[in-house]
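Undergrad: what follows is a predicted structure for the sequence shown.
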Amino acid sequence: MDTFLKKSQVSSKSEVESFLNKVNSLTDPFPPENKGRLIFGMDATASRERSWDKACHLQSEMFTETLALGGLEVQLAYYRGFGQFHATRWISKTDQLLHEMTKVKCAGGQTQIEKLLGQALKETKIRRVQALVLIGDAFEEDIDLICHYAGKLGALGVRTFCFQEGNDPIAKSGFQQIARLTNGAYSAFDSDSVNQLKELLKAVAVYAAGGLKKLEAYSKINTGAALKLTNQIKK
């Protein structure tokens, strides 16, 4: 039976809106052709209910690092339940993206990483996608098929940044192979390392908006997680 988010798990409107208003006042909007494009892919199956609310806040903070670089267009994509996969339109404002994320209800089901990679392939053939983020805690698919899709993304220059919640060894192996084949990066996190995930997501956003040179400059100022990510994708 599908399991859904409790009402209390949805982000606080007043808390988030004050942050978003501040972000949106920092700079004028940039034309779409100057914006980097990033697909933010999330596992919204039942096991991730507890961390979804935190993910909403982390996602909004990614934008603060990219406004001065020309901004960022983000497409939220998620899978859940029995074969359910959804991708939003391209969004360039934090309030719009957060609205989409807070509408999502987690539901029990198997992973659909194949569909997420396929979505990235489809979008980058229309207009270049600089990066794909995958946040999840499980891997329940044919590894050879996933590697085939990942290899295609790598050939098209779409780096995938895989962030694993928890320590499942099968998920770790699958996520690491996706990152390797796309020239991306992998990192694990748990409830005690949310701040590290936040810094990593900011670094990915900087890369998507400004490229490797901007990420290198960012990691010199923001050492630690950002520097580790930079070192991974430069190998």
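TA: Now that the structure is in, tell me what you want to look at.

Undergrad: could you use CA atoms for every contact and neighbour count after this?
TA: Fine.

Undergrad: quick check: closest non-adjacent residue to L67.
TA: Sequence neighbours aside, T27 is the residue nearest to L67 in space, at 6.9 Å (criterion: Cα to Cα, 6 or more residues apart in numbering).

Undergrad: tell me how many other residues surround the one you found.
TA: 12 (other Cα atoms under 10 Å).

Undergrad: swap in H99?
TA: 13.

Undergrad: next one: the one 5 residues further on
TA: If you count neighbours by other Cα under 10 Å, V104 ends up with 16.

Undergrad: give the buried residues for the longest helix along the chain.
TA: What stands out as the longest helix in the chain, according to DSSP state H, is helix 194-221. Across helix 194-221, burial judged by 16 or more other Cα atoms under 10 Å covers 194, 196-212, 215-216, 218-219.

Undergrad: try it against this one:
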Amino acid sequence: MGKSLKPASNSTEIEAFINQAKDLAVRDTNRGRLLFAMDATASRSPTWDHACRLQSEMFLASAASGQLLVQLCYYRGYREFHYTSWFDNASALLDQMNAVSCLGGHTQIGRVLEHALRENTLHPINAIVLVGDCCEESIDPLCEMAGELGLHGTPIFSFHEGNDPNGRLLFEQLARLSGGAFARFNINSANRLRELLGAAAVYATGGLKALERYAGKGNRELLALTQQLRK
């Protein structure tokens, strides 16, 4: 059982972020859908709790806008692959995240992308956030599926943790081929991560224009993220 994922930021910071998310969300009858996929294999165990805490803050902020549905998806162990229902309630989603712990096994990024393609046939997914550190699968089939997601208008925001060169290469390719964006995932830069994850939620609810307004506050890294999405 993982540790509690209560946000670490002070209340003023979280309130400001929630208000910003409310301002940027597109108000229509079609709520955005964001698939959040996480590598829960043993290699991520040292940073798992801290990373989940940052992710929980993004969920809380995005849920406050009332415009985002989030599905949690993760893989671990021997061919374990799980996904939740679509949540619009941050507390229910965090309960699911609290129940996840890391377990040794190979990566299963292919199953994440296959699942995303199936979900897209039921209800369009506006964005995918993928967090992981390595890849033990053949890269070409994964890139082909990323390209197919791009044709469906489903960009991948890929966040790579660690220094594995094959993992970084794949995550960069997945972002490029899907029309998404790539960023390094470093828990030592908590504020940066919080903003980047929040940017993915803003994009899922309001598209590129909403993200450009979000980045227009002067954050250079968010501006770079929008530049990737424009390509």
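TA: Structure received. This is a predicted model, so every value here is computed, not measured.

Undergrad: TM-score of the superposition?
TA: With the length set by TM-score structural alignment, normalised by the length of the second structure, the two chains reach a TM-score of 0.87; 223 aligned residues with a Cα RMSD of 2.8 Å.

Undergrad: please pull up the equivalent of A92 of the second structure in the first structure.
TA: With the correspondence set by TM-score structural alignment, A92 of the second structure lines up against Q96 in the first structure.

Undergrad: can you show me the helices along the second structure?
TA: Taking DSSP H as the test, the helices found in the second structure are 11-24, 48-64, 90-98, 109-122, 139-151, 165-178, 190-215, 220-230.

Undergrad: which non-adjacent residue is nearest the aligned residue in the first structure for F171 of the second structure?
TA: Aligning on TM-score structural alignment places F171 of the second structure opposite F175 in the first structure. Spatial nearest neighbour of F175 of the first structure, chain neighbours left out: C162 (5.8 Å); criterion: Cα to Cα, 6+ apart.

Undergrad: please pull up the equivalent of the one you found in the second structure.
TA: So, by TM-score structural alignment, C162 of the first structure is matched to S158.

Undergrad: what's the burial count for its match?
TA: For S158 of the second structure, the count of nearby residues is 27 (other Cα under 10 Å).

Undergrad: do you know how far it is from K3 of the second structure?
TA: 25 Å (Cα to Cα, to the nearest Å).

Undergrad: now do the contacts for the residue of the second structure most remote from its centre.
TA: The C-alpha centroid of the second structure is most remote from T12, which lies 24.0 Å away (Cα atoms, centre = their mean). For T12 of the second structure, no residue meets the contact criterion (Cα atoms under 8 Å, 6 or more residues apart in numbering).

Undergrad: isn't the residue nearest to F175 of the first structure up against Q176?
TA: Yes - counting by Cα atoms under 8 Å, Q176 is a contact partner of C162 of the first structure at 7.4 Å.

Undergrad: separation between A201 of the second structure and Y214 of the second structure?
TA: In terms of Cα to Cα, A201 of the second structure sits 11 Å off from Y214 of the second structure.

Undergrad: do L225 of the second structure as well
TA: L225 of the second structure sits 11 Å away from Y214 of the second structure, going by Cα to Cα.

Undergrad: ok, which of the helices of the second structure comes nearest Q71 of the second structure?
TA: Of all the helices of the second structure, helix 90-98 sits nearest to Q71 of the second structure, with 8.2 Å by Cα to Cα.

Undergrad: who does that closest one touch, helix- and strand-wise?
TA: Contacts defined by 3 or more Cα pairs under 8 Å, 6 or more residues apart in numbering; DSSP states H and E place helix 90-98 of the second structure against helix 48-64.

Undergrad: ok, residues contacting the helix it packs on?
TA: 2-3, 5-8, 14, 17-18, 21-22, 40, 68-69, 88-90, 94, 97, 102, 187, 190, 193-194, 197-198, 201-202.

Undergrad: quick revisit: and of the helices of the second structure, who's closest to Y78 of the second structure?
TA: Closest of the helices of the second structure to Y78 of the second structure is helix 109-122, at 13.1 Å (criterion: Cα to Cα).

Undergrad: cool, thanks, talk later.
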